[in-house]
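> need a structure here:
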Amino acid sequence: MRPGIKLFVGNVPEEATAEELSELFSGVAGPVLGIALMKQFAFVHLRDEAAAARAITQLNGHQLHGRRIVVEPSRPRPTNTCKIFVGNVSAACTSGELRSLFQQYGTVVECDVVKGFPFSQRVFFLWEFTK
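Have a look, this model is predicted:
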C-alpha cells in the first residue's frame, strides 16, 4: 500500500496518460507519490491532507482533453460488496429505474450513472452480498 492520501479521479479521457496526470496534480498539490490509471478513472496518491484538499478544490471539474474530470477522496469499498458495470443504457433511463430493476437480485448499495459517452451511458452498481 502506498503512503499518503488517495484520491479518485473520474471521467478521465482515454487519451490521458499517467505522466500527464502526474504533471497536472503535482502542479497544484506538490509531489505525486503514485498514480494508478485505468481506462476512464485513476487513483492519485498525494503526500498529505492539505495536498489532497488543494487538488480537490482546484482540479475537480478541470477540463482535460475536452472532458471535466471528477476529483474526490477515494472511498474504500464496503466489505461483502462487489461492483459491476452495465453498459449501453439508454439516456432516457434513470438511476432510480435501474436500481429498482437490479434490486430484485440483491441490495443495491450504490448506483452511479456516468454520462457523456457516445450513444450510451455507463452504469456502475455496488452490490451487497452475503458469503
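
> Every contact and neighbour count from this point should use C-alpha atoms.
Noted.

> Does residue 13 touch residue 42 like I think?
No: using C-alpha atoms under 8 Å, residue 13 makes no contact with residue 42, being 10.5 Å away.

> now the strands: where do they sit in this protein?
5-10, 32-37, 41-46, 63-64, 67-68, 70-73, 81-89, 107-117, 120-128 (DSSP state E).

> quick one more, to check against the first:
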Amino acid sequence: MNIFIGSLPYSVKDSDLQGFFEEYGEVSSARVITDKFSGRSKGYGFVEMQDEAAAKKAIEELNGAELEGRTIVVNQAHERTENSGRERRSYNSQRGGNGQRRGGYNQNHENRRNENTEE
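Here you go, the predicted structure:
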C-alpha cells in the first residue's frame, strides 16, 4: 500500500521517513519529494508498505503524530490520474487566446491620436 505523508519538516530525509514507518512493518520504499531544481524538500513524501494491515495501522497511528516538532498528515495515497493536479496549459491551448503574448504600451496608439487631432 502506498502512503502519503504531508506537512513534513524540510529536514526529513528518505532514510528518516523509512525509519519512522519501520516500527509498523517492512517498508519497501520511502521517498521525500524534492524540488528538481533546488533539491530542497517540498514537505511531503510517500512510503510503500507491502503488508496492507501494517500500512493501515501506521496510517491510523501516525496521522496527526509529531515528527521533529511538526504535526504530520498520513493518508493512503491515491493513484495519480493523467490529469490530476494542475492542468498544464500551452500558449496554443483550447482555453482561449491565439498563442501570442501581447501587452504593454503601444506607441502607435499615441501617434494615431495625434494625427486625428491635427486636422
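
> What residues sit buried inside stretch 70-89 of structure 2?
71, 72, 73, 74, 75, 76 (16 or more other C-alpha atoms under 10 Å).

> separation between residue 78 of structure 2 and residue 10 of structure 2?
23 Å (C-alpha to C-alpha, to the nearest Å).

> that older thread, for the buried residues of stretch 70-89 of structure 2, give me CSV that also has distance to residue 30 of structure 2.
Listed next are the buried residues of stretch 70-89 of structure 2 as CSV, based on distance: C-alpha to C-alpha, whole Å:
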residue, distance to residue 30 of structure 2
71, 19
72, 15
73, 15
74, 13
75, 14
76, 14
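
> just those residues now: which is nearest residue 62 of structure 2?
Top of the list for closeness to residue 62 of structure 2, among the buried residues of stretch 70-89 of structure 2 and by C-alpha to C-alpha, is residue 74 at 6.3 Å.

> The closest one and residue 23 of structure 2: what is the separation?
15 Å.

> Structure 2: helices as residue ranges?
14-21, 52-62, 107-117 (DSSP state H).

> can you name the residues of structure 1 that the last one overlays?
Think helix 107-117 of structure 2. With TM-score structural alignment applied, helix 107-117 of structure 2 matches no range in structure 1.

> Distance from the chain centre to that helix, please.
49 Å (C-alpha atoms, centre = their mean, to the nearest Å).

> For it, buried residues please.
Applying 16+ other C-alpha under 10 Å to helix 107-117 of structure 2 flags no residue as buried.

> which residues sit in contact with residue 100 of structure 1?
Going by C-alpha atoms under 8 Å, 6 or more residues apart in numbering, residue 100 of structure 1 touches no other residue.

> Show me what it lines up with in structure 2.
So, by TM-score structural alignment, residue 100 of structure 1 is left unmatched.
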